[in-house]
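# sequence first, then the predicted structure, then my questions.
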Amino acid sequence: MPVVRKTHPARPAKPEKRARRGNCNMKRSMTKPKPAAESGRTPMDEALRFLGGRARTVREVERRLDACEFGEVEVYETVERLKDLGLLNDISYAEQFVQTRLSTKPVSRAHLREQLMQHEVDRDALERALLLVDEETETGSARAVAQKYARQGERLPEDERKEFVLKRLMARGYSYDAARSALEQALGGGEDA
């Protein structure tokens, strides 16, 4: 005899979540709140609130202020003022991003470039930050990643373990040759090197 599941009566659709306080993204709210420009907040207030959580790029702040429907001149003046105050600097953002990324979850130089481009960092700032990643740094980070994944895959057969480590290295943006070299060092006794 087949088991018949009891179905729940149709539930009414849940309304969209309300926008967070201070969020100018009006797509999220059901009732359209007043844009920040009409609510009495200045572009500087909104920018400082946005920068309060973490460092941002110039383009991220511009997008935020545009979403709040501030005028082009107001946005430009606010961004320039933030730059003058030292609160907005793409070069320091990019350098800090690279240093943090290399110390927490190492990836290749190419992968870092892609990530910085996703944050819309200025091209000059991007290139300057990537100067921190020389060949030796990239080789060392690839070796550290290979050692980490080699330890994780200890119980796998040797061929599967190599494939596991190689795939993880390539997923982090390392070239096949760099990944292969790091793999050989990690599995071939180069762990103390």
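Yep, that arrived.
# CA only for contacts and neighbour counts going forward, please
OK.
# contact partners of whichever strand or helix holds Val79?
Per DSSP states H and E, Val79 falls inside helix 72-85. Applying CA atoms under 8 Å, 6 or more residues apart in numbering, the external contacts of helix 72-85 come out as Pro43, Met44, Ala47, Val58, Val61, Glu62, Leu65, Asp66, Leu88, Asn89.
# list the buried residues in that helix.
Using 16 or more other CA atoms under 10 Å as the test for burial, helix 72-85 gives Val75, Thr78, Val79, Leu82.
# name the next helix or strand downstream of that helix, please.
helix 90-104.
# got the contact list for that next one?
By CA under 8 Å, 6+ apart, helix 90-104 touches 55-58, 107, 112, 116, 121-122, 124-126, 128-130, 132, 141.
# one more structure, for comparison:
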Amino acid sequence: MKDGQQDGMLTITAVEQDRKERYRYQLFVNNGQEEPYLTVHEDIMIRFRLLKGREIHTDELKQIIEEDTQHRAYALGLVYLGARQRTHKEIARYLSRKGIDEESSEKAIQRLIQEGFVNDAAFAKQFASERVRNHMKGRLLLQQELRQRGIPKETVQEALKRIDKTEEAEAAIRAACKKWPYIKGEPIDRKRKLATFLLRRGFPGSIVKEAIQAAITQEELAEEWHMLDN
């Protein structure tokens, strides 16, 4: 919207489709400006019947602008969700970067939540499970990563409770066995370095001990098979 808005009525003198954004329309009014006074999404144009000759009071214009901003926030949120599932906080940050005000952003997010597109609890549960299984990370690191994504503390704790401890231990063993052959030094130093590596990946101490022993056992078995082959 352009500056110079006056109290009273405005009359739409022309409506043109925006050449850059297919579903948006430019509204020209009787204020003597050659550039469009306002651009709105076609859904807003239809809802408010913004056609040539339509008179708009400045109070109604404010409502139209708010509705259009909320619609844009909702559309941007849907596009952002197209790549992967997002959290409430991630979408809020994204919309802020796009210049959407906080109130419009929150209304759009609440609509996305109601329609089932945004669900922090489901996100946390799926995120934790996939990170353990595919990225070999433990619950302590997952807690940090989920909090960084804006997931409430209580929701994070609930998601971590659902992590299968056996699956987490298997992930730690896979990570340990993969890392162990590349660690050099005396046995005690190798164990210490591996323990540090696993702790940084968020695995609890009890699982770290189990994983280290599994890595050592695997190496010993490999050496025994090598001796038998020779």
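Good, I have the coordinates. All values reported here derive from a predicted model rather than from experimental measurement.
# report the TM-score for the pair.
Comparison of the two superposed chains (TM-score structural alignment, normalised by the length of structure 1) gives a TM-score of 0.67, and 155 aligned residues with a CA RMSD of 3.0 Å.
# re the thing from before, are any of the contacts of helix 90-104 of structure 1 buried, and which?
Buried among the contacts of helix 90-104 of structure 1 (16+ other CA under 10 Å): 55-58, 107, 112, 116, 121-122, 125-126, 129-130, 141.
# keep only those of those that are in helices.
Using DSSP state H, the members of those that fall in helices are Val58, Leu112, Leu116, Ala125, Leu126, Ala129, Leu130, Ser141.
# hang on, the earlier thing: between helix 90-104 and the helix holding Val79 of structure 1, find me the angle.
Orientation check (axes from the mean of the first three to the mean of the last three CA atoms, to 10 degrees): helix 72-85 of structure 1 against helix 90-104 gives 60 degrees.
# what's the average distance of helix 72-85 of structure 1 to structure 2?
Here the mean offset of helix 72-85 of structure 1 against structure 2 after fitting is 1.6 Å, by mean CA distance after the TM-score superposition for structure 1.
# and Ala125 of structure 1, how close does it get to Asp66 of structure 1?
23 Å (CA to CA, to the nearest Å).
# assign a three-state SS to Glu16 of structure 2, would you?
Of the three states, Glu16 of structure 2 takes strand under DSSP: H, G, I helix; E, B strand; the rest coil.
# next up, the contacts around it.
Here Glu16 of structure 2 is in contact with Tyr25, Gln26, Leu27 (CA under 8 Å, 6+ apart).
# residue contacts, the spatially most central residue of structure 2?
Centroid-nearest residue in structure 2: Arg86, 3.0 Å away (criterion: CA atoms, centre = their mean). Applying CA under 8 Å, 6+ apart to Arg86 of structure 2 gives the contacts Tyr80, Val118, Asp120, Phe123.
# structure 1: which residue goes with that one?
Residue correspondence to structure 1 (TM-score structural alignment): Arg86 of structure 2 is matched to Arg56.
# leaving out sequence neighbours, find the closest residue to the counterpart of Gln147 of structure 1 in structure 2.
Taking TM-score structural alignment, Gln147 of structure 1 has Cys177 as its aligned residue in structure 2. Once flanking residues are discounted, Cys177 of structure 2 sits nearest to Ala215: 4.5 Å by CA to CA, 6 or more residues apart in numbering.
# need the contact list for the aligned partner of that neighbour in structure 1.
Using TM-score structural alignment, the equivalent of Ala215 of structure 2 in structure 1 is Ala186. Counting by CA under 8 Å, 6+ apart, Ala186 of structure 1 touches Arg143, Ala146, Gln147, Ala150.
# distance-wise, check the last one relative to Arg41 of structure 1.
Here the criterion is CA to CA. By it, Ala150 of structure 1 lies 53 Å from Arg41 of structure 1.
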